[in-house]
Every structure is written in structure tokens, then in C-alpha cells.
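K.L.:
whatever this is, show me its structure:
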Amino acid sequence: MEMMVMESRKRPRTMQEANNSLAELNSPNIGQPIMPLENGFTVPHHSTVSATPVFEHQAAHCNSEPSPIRNKASIDAVATMFPQVLIRAMSRERGFADIELIYLEDQMSAILKIVIAPHNTQSLAHRLFGVNIEIEDSCHYMAVSDVVRVTPTPFLKVQGATESTIIEYLGERIHHAIEKSDLRKQEKENGIKSSCCLSFDIPLSSLDRSYLYVTIDTEQGHSIRADLRLF
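P.N.:
Below is the predicted model of the structure:
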């Protein structure tokens, strides 16, 4: 079965190109022991990887000065919305989780940014995208099936999560907000079963926090913001 490879410096110029970069869902491949090989990545065909910071298809539409929104949510509020497995992976301090809501310039979509604690990055990448990742000697090592590749880039981005994965690890509420977004609607119109509405930025240092970005509908974002008390 053919794997999908996204070259490290190649960015989709439009949302349509981002959509087209995803292959249709089939059973994911699980990683094998990790060892360095040649540059680049081979990933499960339902996920894509690039070596670029932040989210490609959203970055061009973000406000240069987004409205100031509190980036801390109480664990009590978070527990009403997210499954425990994700809550445990979040970066937390004094009873608050690092979560931020970013409204895009077109006001049609929003980005939910969830900060993940360093020691939970690898396990969450495997749960969400079916990939095994190691960070060592200033390189990312990724193992999928019997192929392992390595790259020394500052950020590794993995995206392309299945609907069942989103429901299991982000919950029904976030899944509903994703399904209402324009990006997800376009993906479904094109027959794309997995979604780049969920992407994961992984830093080069195993001591640094990673960032989970979730594209959601703006109206749903207002409701989520209120329930998480992000003011």
C-alpha cells in the first residue's frame, strides 16, 4: 500500500492543495523500532508530515494581532469537554491547562491551540496519528511499519486524523465543532475521510512543549470559549 510523503520545504499554497495532500483512509500502519536512515519521512497514508512551523493552511489567514484571549482553562472546565487521556497529556500549572482560542481573519473558522507537556508528546502522536517518534541528537526519528526516516528540522508537523480518533481522544463536543468548520466540509466534499483539521507541531527538543491545533467552526468556538472560560 502506497505511503504519502510530504517534502520538508513544500507547503500547500491553498486550502484545496492541503486537502488534496491527504489520501483516503484505510487501516493505519503501526511503527517498528526506531533507527536513523535517510532524510525525509514516510508516514501512514491517512496522515501527512511536513517540517514547517505552525499550521500551513491557517497561517495566512490569522490576524496579525488577534483579540487577546486568556490562554488558561481550569482543569474543572476542561474535564467537562475533553477525554481524560487528552487532559493528562496537556501542559498544566496550578490547576490550569494551557489552551488558547485563535479567531481567523475571515471569521469563518477558529483554531483551538492545546499545549502538550513534553513527556506526553510521543505517546499522543502515536494515539492520534499512528506514528512512533523519537527526538535525539537534534533530529526527529519517525518509525512507521518497517521504514524509519530522520530530519533535523526545528518543527515536525503531523496531520490527518480519522473521525473515530478525533471522537475518542478529543471528545464528541470538539468533533462536532470540527465537522461544522468550512475546512472539514470541503474535505468531505472531496471524499477525504481523515482530516487536517487536527495537526500536531512537535519541536526538536524533547524538553520543549508541543502544540495541538484544532480547526473548528467560529460559532462553535464562541460556545467552547465560554464553557472553558477563556476570557
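
K.L.:
C-alpha from now on. contacts and neighbour counts both.
P.N.:
Noted.

K.L.:
give me the contact list for the helix or strand where R184 lies.
P.N.:
Assigned by DSSP states H and E, R184 belongs to helix 182-189. Applying Cα atoms under 8 Å, 6 or more residues apart in numbering, the external contacts of helix 182-189 come out as M15, N19, M108, S109, I178, E179, K193, S195, C197, T215, D217.

K.L.:
and those, which is closest to R92?
P.N.:
T215 (21.9 Å; Cα to Cα).

K.L.:
the helix or strand where that closest one lies vs helix 182-189, what angle?
P.N.:
Taking DSSP H and E as the criterion, T215 maps to strand 210-217. Strand 210-217 and helix 182-189 are oriented at 80 degrees to each other (axes from the mean of the first three to the mean of the last three Cα atoms, to 10 degrees).

K.L.:
run through the neighbouring helices and strands of strand 210-217.
P.N.:
Where contact means 3 or more Cα pairs under 8 Å, 6 or more residues apart in numbering; DSSP states H and E, strand 210-217 is packed against strand 109-116, helix 172-179, strand 195-203.

K.L.:
and among these, the most buried is which?
P.N.:
strand 195-203 (a mean of 26; mean count of other Cα atoms under 10 Å).

K.L.:
elements contacting it?
P.N.:
strand 155-161, helix 182-189, strand 210-217.

K.L.:
next, the angle from that strand to strand 155-161.
P.N.:
Using the same axes, to 10 degrees: strand 195-203 against strand 155-161 is 160 degrees.

K.L.:
which residues in the chain form helices?
P.N.:
Assigned by DSSP state H, the helices in the chain fall at 15-20, 56-59, 75-79, 84-89, 121-129, 163-170, 172-179, 182-189, 218-228.

K.L.:
to check against the first, give me the structure of this:
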Amino acid sequence: MNYLSWNYRRLGNRQRVRELSELVRANGPNLVFLMETKKKNSYMEKIRCRLKFDNMFLVPRRNLSGGLALFWMNDLDFHIHTFSPHHIDVVNVFGNVKGSLTCKRKLLAKAESKAIIGQGIGQVKVLREEIDKLMELEECMWNQRAKTNWLRHGDHFHSRATERNKKNFISGLEDEYGTWVEDENIVGELLNGFYSSLFSSS
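P.N.:
Modelled structure (predicted):
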């Protein structure tokens, strides 16, 4: 996912708006986050239209200071989790990307069938590019979710992994004479002998 974040003071200045438009056009971000916008909702709606974003979420200014704006395209399915005058916390929703991938792959299969007989070759190229972008986005979203889960639950995951390791650890075995053995080398020999006889007999 490509995104742009800027502490954008004096957004009412035409030069600043022009700079923002050029940045968006040059980098093609899926998401733009602006801070210190200091503008009313009606003005920010004009900015959204100028930048050609599909969606917008605003945290209004307080008096003549503050103000946050989040613009994003339809290929990102966002859920606004929490917000305040100082932050906007969003959660990615995977279903939209997965659904789009499924739909595009079906369209690609049909387009490839037509391309065999020389029809719609250009459509195949377009669909493959769109699928590549969606797959990159999906991978980015999975990485983001994994990072978030680790930051939130890292200690829990570590303890669970440690617990599983303890369950899978063999502390000792009983030999053929009924003697309990805990020496690692002897335990290894017992295991090796057991599985060797098991597979040789089968």
C-alpha cells in the first residue's frame, strides 16, 4: 500500500494545494493523511474531489487550529476504529480485497479464453496488472495485521509458543527393562531403536 502523510499547514494557500496535487499525481498513493488542515468540511470536500479520492474522513478543527483529514481509494476497505483531535485509528478490512481478487481472476480466465482466438488481448494485460496490485495490497495488509497482532499480543504469543515447546519436549523414556531414563543420549538411542524396528517390521 502506498500512502502519503503530511503535517499540512496553510492548506488554504493555493501553492500548497498545488504541491499536494503534484505529489499525489506523481506518487499515486492509495491513502493520504493530512494534519493541521485548519479548514472546514466543505473546503476539504473540494480537496478530496481535486485529488480524485473516493472516500474521506475528517476530524474537525478546533476554533482555528488542528484538523485531520484521511482520503482513500475504494480498493482499500477501511473501518474507522477510534479518533480524536490528535489521531485517526483505522482497521483494514480484508474481505473487499479478497472479493476483488476473486472477481478479477474470474474475469481474467474469461479474457484469456477469448485471447486464445485473438480477442481482448489488451484486457488480459489490464486484468493481470490489476490482480498484481491487489495481491501486493493483500500482502501488505497481512503484514500490517501480523505486525499489529505482535505489538498487541507479542508476550501472549511468546508464552503460548513456550507452552507448546514444553508440551512437545520429551524429558525421559522407559527402556525395555522398565527403567526410567532421562539421559539425552540414551533417550535418543531408545527413540532411534524403536522407530528402526517399527519401520523394518513394516
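
K.L.:
how close are the two chains, by TM-score?
P.N.:
Overlay of the two chains. TM-score (TM-score structural alignment, normalised by the length of structure 2): 0.21; 79 aligned residues with a Cα RMSD of 6.0 Å.

K.L.:
output the helices of structure 1 as JSON lines; include the columns distance to P203 of structure 1.
P.N.:
As requested, the helices of structure 1 are exported to JSON lines (distance: least, Cα to Cα, whole Å):
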{"stretch": "helix 15-20", "distance to P203 of structure 1": "22"}
{"stretch": "helix 56-59", "distance to P203 of structure 1": "16"}
{"stretch": "helix 75-79", "distance to P203 of structure 1": "24"}
{"stretch": "helix 84-89", "distance to P203 of structure 1": "16"}
{"stretch": "helix 121-129", "distance to P203 of structure 1": "9"}
{"stretch": "helix 163-170", "distance to P203 of structure 1": "21"}
{"stretch": "helix 172-179", "distance to P203 of structure 1": "25"}
{"stretch": "helix 182-189", "distance to P203 of structure 1": "25"}
{"stretch": "helix 218-228", "distance to P203 of structure 1": "26"}
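
K.L.:
how about the ones you listed, which one is nearest D201 of structure 1?
P.N.:
helix 121-129 (9.6 Å).

K.L.:
now the contacts of helix 182-189 of structure 1 as TSV including distance to L101 of structure 1?
P.N.:
Putting the contacts of helix 182-189 of structure 1 into TSV (distance: Cα to Cα, whole Å) gives the following:
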residue	distance to L101 of structure 1
M15	21
N19	23
M108	14
S109	11
I178	14
E179	17
K193	25
S195	19
C197	14
T215	10
D217	12
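
K.L.:
out of those residues, which two sit at the greatest distance?
P.N.:
M108 and K193 (21.7 Å).

K.L.:
the two: which has the busier surroundings?
P.N.:
K193 (19 against 14; other Cα atoms under 10 Å).

K.L.:
just confirm I116 of structure 1 contacts I87, I think it does.
P.N.:
No - using Cα atoms under 8 Å, I116 of structure 1 is not in contact with I87; the gap is 9.2 Å.

K.L.:
for structure 2, which segments are assigned as strands?
P.N.:
Taking DSSP state E as the criterion, structure 2 carries its strands at 3-7, 31-35, 55-59, 68-72, 78-84, 87-92, 173-174, 180-181.

K.L.:
surely I131 of structure 2 is in contact with R105?
P.N.:
Yes - in this structure, I131 of structure 2 is within contact of R105 by Cα under 8 Å, at 7.3 Å.

K.L.:
between those two, which one's more packed in?
P.N.:
I131 (19 against 16).

K.L.:
report the separation between that one and N27 of structure 2.
P.N.:
20 Å (Cα to Cα, to the nearest Å).

K.L.:
structure 2: helices as residue ranges?
P.N.:
Going by DSSP H, structure 2 shows helices at 14-27, 41-51, 94-116, 121-168, 184-201.

K.L.:
what packs against the third one?
P.N.:
So that's helix 94-116 of structure 2. helix 121-168.

K.L.:
what is the neighbour count of F194 of structure 2?
P.N.:
11.

K.L.:
again, but for N19 of structure 1
P.N.:
Under the neighbour criterion other Cα under 10 Å, N19 of structure 1 is assigned a count of 24.

K.L.:
what's the closest non-adjacent residue to the residue positioned nearest the centre of structure 2?
P.N.:
Nearest to the geometric centre of structure 2 sits M141, at 0.8 Å (Cα atoms, centre = their mean). Leaving aside its sequence neighbours, M141 of structure 2 sits nearest to N92 (Cα to Cα, 6 or more residues apart in numbering; 7.0 Å).

K.L.:
go on, M142 of structure 1?
P.N.:
I133 (4.5 Å).

K.L.:
the one you found reaches A143, doesn't it?
P.N.:
Yes - here I133 of structure 1 reaches A143: they are 6.4 Å apart, a contact under Cα under 8 Å.
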